[in-house]
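*Asks:* Kindly return the folded structure for what I paste below:
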Amino acid sequence: MRVLLLLAALLFGLPSFAASRCDVNVPTQTVDLAQVSIAYQSIGRASDPALLLVMGLGGQLIHWPDEVVVALCQQGFRVIRYDNRDVGLSTWRQAPASANLTFEVLRYKLGLPVAAPYTLTDMADDALGLMDALQVRQFHVLGASMGGMIAQHLAAMAPQRVESLTLIMTSSGAEGLPARMRHWCSCCRGAARLIVRWRWNSRRICLRHWAARMCRMIARHCCIRRRCPMTVRSTPKA
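*Replies:* Alright, predicted model coming up:
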């Protein structure tokens, strides 16, 4: 009877144990690398196989849906998500170089070399530095959008450490791939007009919220100005 009661307690206690093990409300921590301090969260047991999530342009670690993180953790992974340099809570340990986005776009249109304060390889090296600091030798990688480009560089830099590579809505930049959506810019402009119109009509109830969002957008734009030339210059070709 005691054995049956013990087994029942273990059986009914497993869901609550899994829920506590996969709690996404863990503290955000930082590791200091040569140029930047990287903010990250680690969800799951340290003994579980590690899965590194690499977010795209301007995306923070919190942009990985919690439901997805919990599901991956419950599959037996230690999920590690982090803020890339120039994003979120990750900070520079030294003053970052500036970039003139308009000038660099003009050079790109003319077929001239594009200068960038840092490259995708530098960002992949940040990811490796994070995993080194966490003493994780081998790990799986999941990258979305520009994060997929970083993930490709990461796999090329340390193939013996990357056990699997999953890429979402990204590209290698190889010749012959489908072109970008032709009307993407016009769609963005139309969406922006709709947002501005809605904001103006609702200005009395959301002015504070709108101002706070604009401040964040301006700060993010300053970071993206440094990063856009980098994506052009160092897109993986293989």
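
*Asks:* Every contact and neighbour count from this point should use C-alpha atoms.
*Replies:* Fine.

*Asks:* and the gap between the spatially most central residue of the chain and Tyr118?
*Replies:* Centroid-nearest residue in the chain: Met55, 1.8 Å away (criterion: C-alpha atoms, centre = their mean). Remark: distance between Met55 and Tyr118 (C-alpha to C-alpha, to the nearest Å) = 17 Å.

*Asks:* And Met217, by the same measure?
*Replies:* Distance, Met217 to Tyr118, by C-alpha to C-alpha: 21 Å.

*Asks:* Tell me which other helices or strands the lengthiest helix in the chain touches.
*Replies:* Taking DSSP state H as the criterion, the chain has its longest helix at helix 203-233. Counting contacts by 3 or more C-alpha pairs under 8 Å, 6 or more residues apart in numbering; DSSP states H and E, helix 203-233 packs against helix 101-109, helix 184-201.

*Asks:* With mean neighbour count and distance to Ala155 added, can I get these in JSON lines?
*Replies:* Formatted as JSON lines, these follow (neighbours: other C-alpha atoms under 10 Å; distance: least, C-alpha to C-alpha, whole Å):
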{"stretch": "helix 101-109", "mean neighbour count": "15", "distance to Ala155": "27"}
{"stretch": "helix 184-201", "mean neighbour count": "12", "distance to Ala155": "30"}
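
*Asks:* next up, for comparison:
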Amino acid sequence: MSPRLPPPSVPTIAETLKHPAYPTALWNLVPDVAGSSAVAQGRGGPIKISWEIHGEGPIKLVLIMGLGGFKTAWQRQTLYFGHERRDQYSVLIFDNRGMGESDKPFMRYSTSEMARDVAELLAHPDVGWLPSFPLPSYPSSVQRTLHIVGISMGGMIAQELACLIPSAIASLGLICTAAAVEQTASFLEHYAQRASLLLPKTPDRSVRDAARRMFSHAWLSAPVDDVHLPDPETTPKVLPPSSGGKYLKFSSNAERFVAQEMHKRLDPKGGFTVKGFLLQLIAAGWHHKSAEQLAKMADEVGRERILVMHGTEDGMISMPHGRKLIDMIKPGMAEISPGLGHCPIVERVEWFHGIIEELVKKGETLSGRG
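*Replies:* Down below sits the predicted model:
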């Protein structure tokens, strides 16, 4: 048996805040259209959802963020698809209820209600990516134009959305997510640990623990791989950092994560709150789709249009959950990637983009636009 390696080192918050690259950790990507639109009328609302569309291409890509994340966490994908390939893609990003610039009502959250938020946002006149039809009934005659990608809790919302509007979906990417998180004794311990990430007494411990659960330890320990930074001189609607100057590299992958996490937690608009996090946590913890429900969804969407991706080193939603989801859905694309953690959108950016491009191309071809 090989000796157990110590956990990877994670820089302190104080060290990270002093790094020259810290002010440039969030990229200044200007949306083509943005707004804050009301959803959930008659469902405890109205609830304002903050959203942005980047790009003006015909391919409509909808990115659904996970637990406690802001829409800016998609910045690598927003840059790649919505700016560098803006003639091909239009990318919709938004803050789920409870986070960022969206409303944070104090009520019971569920992934099914959050999926209805997304469906209503897509049909809202401000966005206009779906015709407006009453839910939960949705006509099968709607053209398949939406490419949906959801990560973690966002993947749970994406499952519910696919059950609501299957005929509108050209492709569906379920990333590091689950049909349900197994409710065992370890489940309760696991979610207690996730809630403990918010304790203000030990912010360094909180961020360090989050880093070690979200990413593979090998990636955290590796030299920085942030080689693709925004270039305001060559890319449309990309501005220099708000602090001025150029976008800078970090010293390590771990340091880059701590910097982005602290930008979120220190958000001057107060977008990150304990209340919002816990309400989203309840939604993720009690998400449940049966094998029968997922099979019906896969039949209606089309299995060949679906991707399920998971990593063997996922410390947030363990790999067996991904295998179970694959067994239930039997998707056309299944990726269980050795050594991958919970966040391929950060950990394996170029690889992830390539797979999403493959999925989108397949969805476009099956929809008669290939």
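
*Asks:* how about the helices in the first structure?
*Replies:* 2-21, 66-74, 101-109, 120-133, 146-157, 184-201, 203-233.

*Asks:* which helices and strands does the second one pack with?
*Replies:* Here helix 66-74 of the first structure is seen to pack against strand 78-82 when contacts are counted using 3+ C-alpha pairs under 8 Å, 6+ apart.

*Asks:* Looking at the alignment, what corresponds to Glu52 of the second structure in the first structure?
*Replies:* By TM-score structural alignment, Glu52 of the second structure lines up with Gln41 in the first structure.

*Asks:* Contact partners for that match?
*Replies:* Applying C-alpha atoms under 8 Å, 6 or more residues apart in numbering, we find Gln41 of the first structure in contact with 26-29, 80-82.

*Asks:* And it, how far from Val24 of the first structure?
*Replies:* Distance of Gln41 of the first structure to Val24 of the first structure, given as C-alpha to C-alpha: 8 Å.

*Asks:* repeat for Tyr118 of the first structure
*Replies:* Using C-alpha to C-alpha, we find Tyr118 of the first structure at a distance of 31 Å from Val24 of the first structure.

*Asks:* now swap in Arg2 of the first structure and tell me
*Replies:* The spacing between Arg2 of the first structure and Val24 of the first structure, counted by C-alpha to C-alpha, is 35 Å.

*Asks:* Between the two, tell me which one has more neighbours.
*Replies:* When Arg2 of the first structure and Val24 are compared for neighbours, Val24 comes out ahead with 20 against 7, by other C-alpha atoms under 10 Å.

*Asks:* about what we covered before: identify the residue of the second structure aligned to the residue nearest to the centre of the first structure.
*Replies:* By TM-score structural alignment, Met55 of the first structure lines up with Met65 in the second structure.

*Asks:* how much space between that match and Glu56 of the second structure?
*Replies:* 21 Å.

*Asks:* now swap in Leu279 of the second structure and tell me
*Replies:* For Leu279 of the second structure, the distance to Glu56 of the second structure - C-alpha to C-alpha - is 34 Å.

*Asks:* quick one: which of the two has more around it?
*Replies:* Per other C-alpha under 10 Å, whichever of Leu279 of the second structure and Glu56 has more neighbours is Leu279, with 23 against 18.

*Asks:* Spatially nearest residue to that one (excluding sequence neighbours)?
*Replies:* Distances taken as C-alpha to C-alpha, 6 or more residues apart in numbering put Tyr109 closest to Leu279 of the second structure, at 5.8 Å, once the chain neighbours are dropped.
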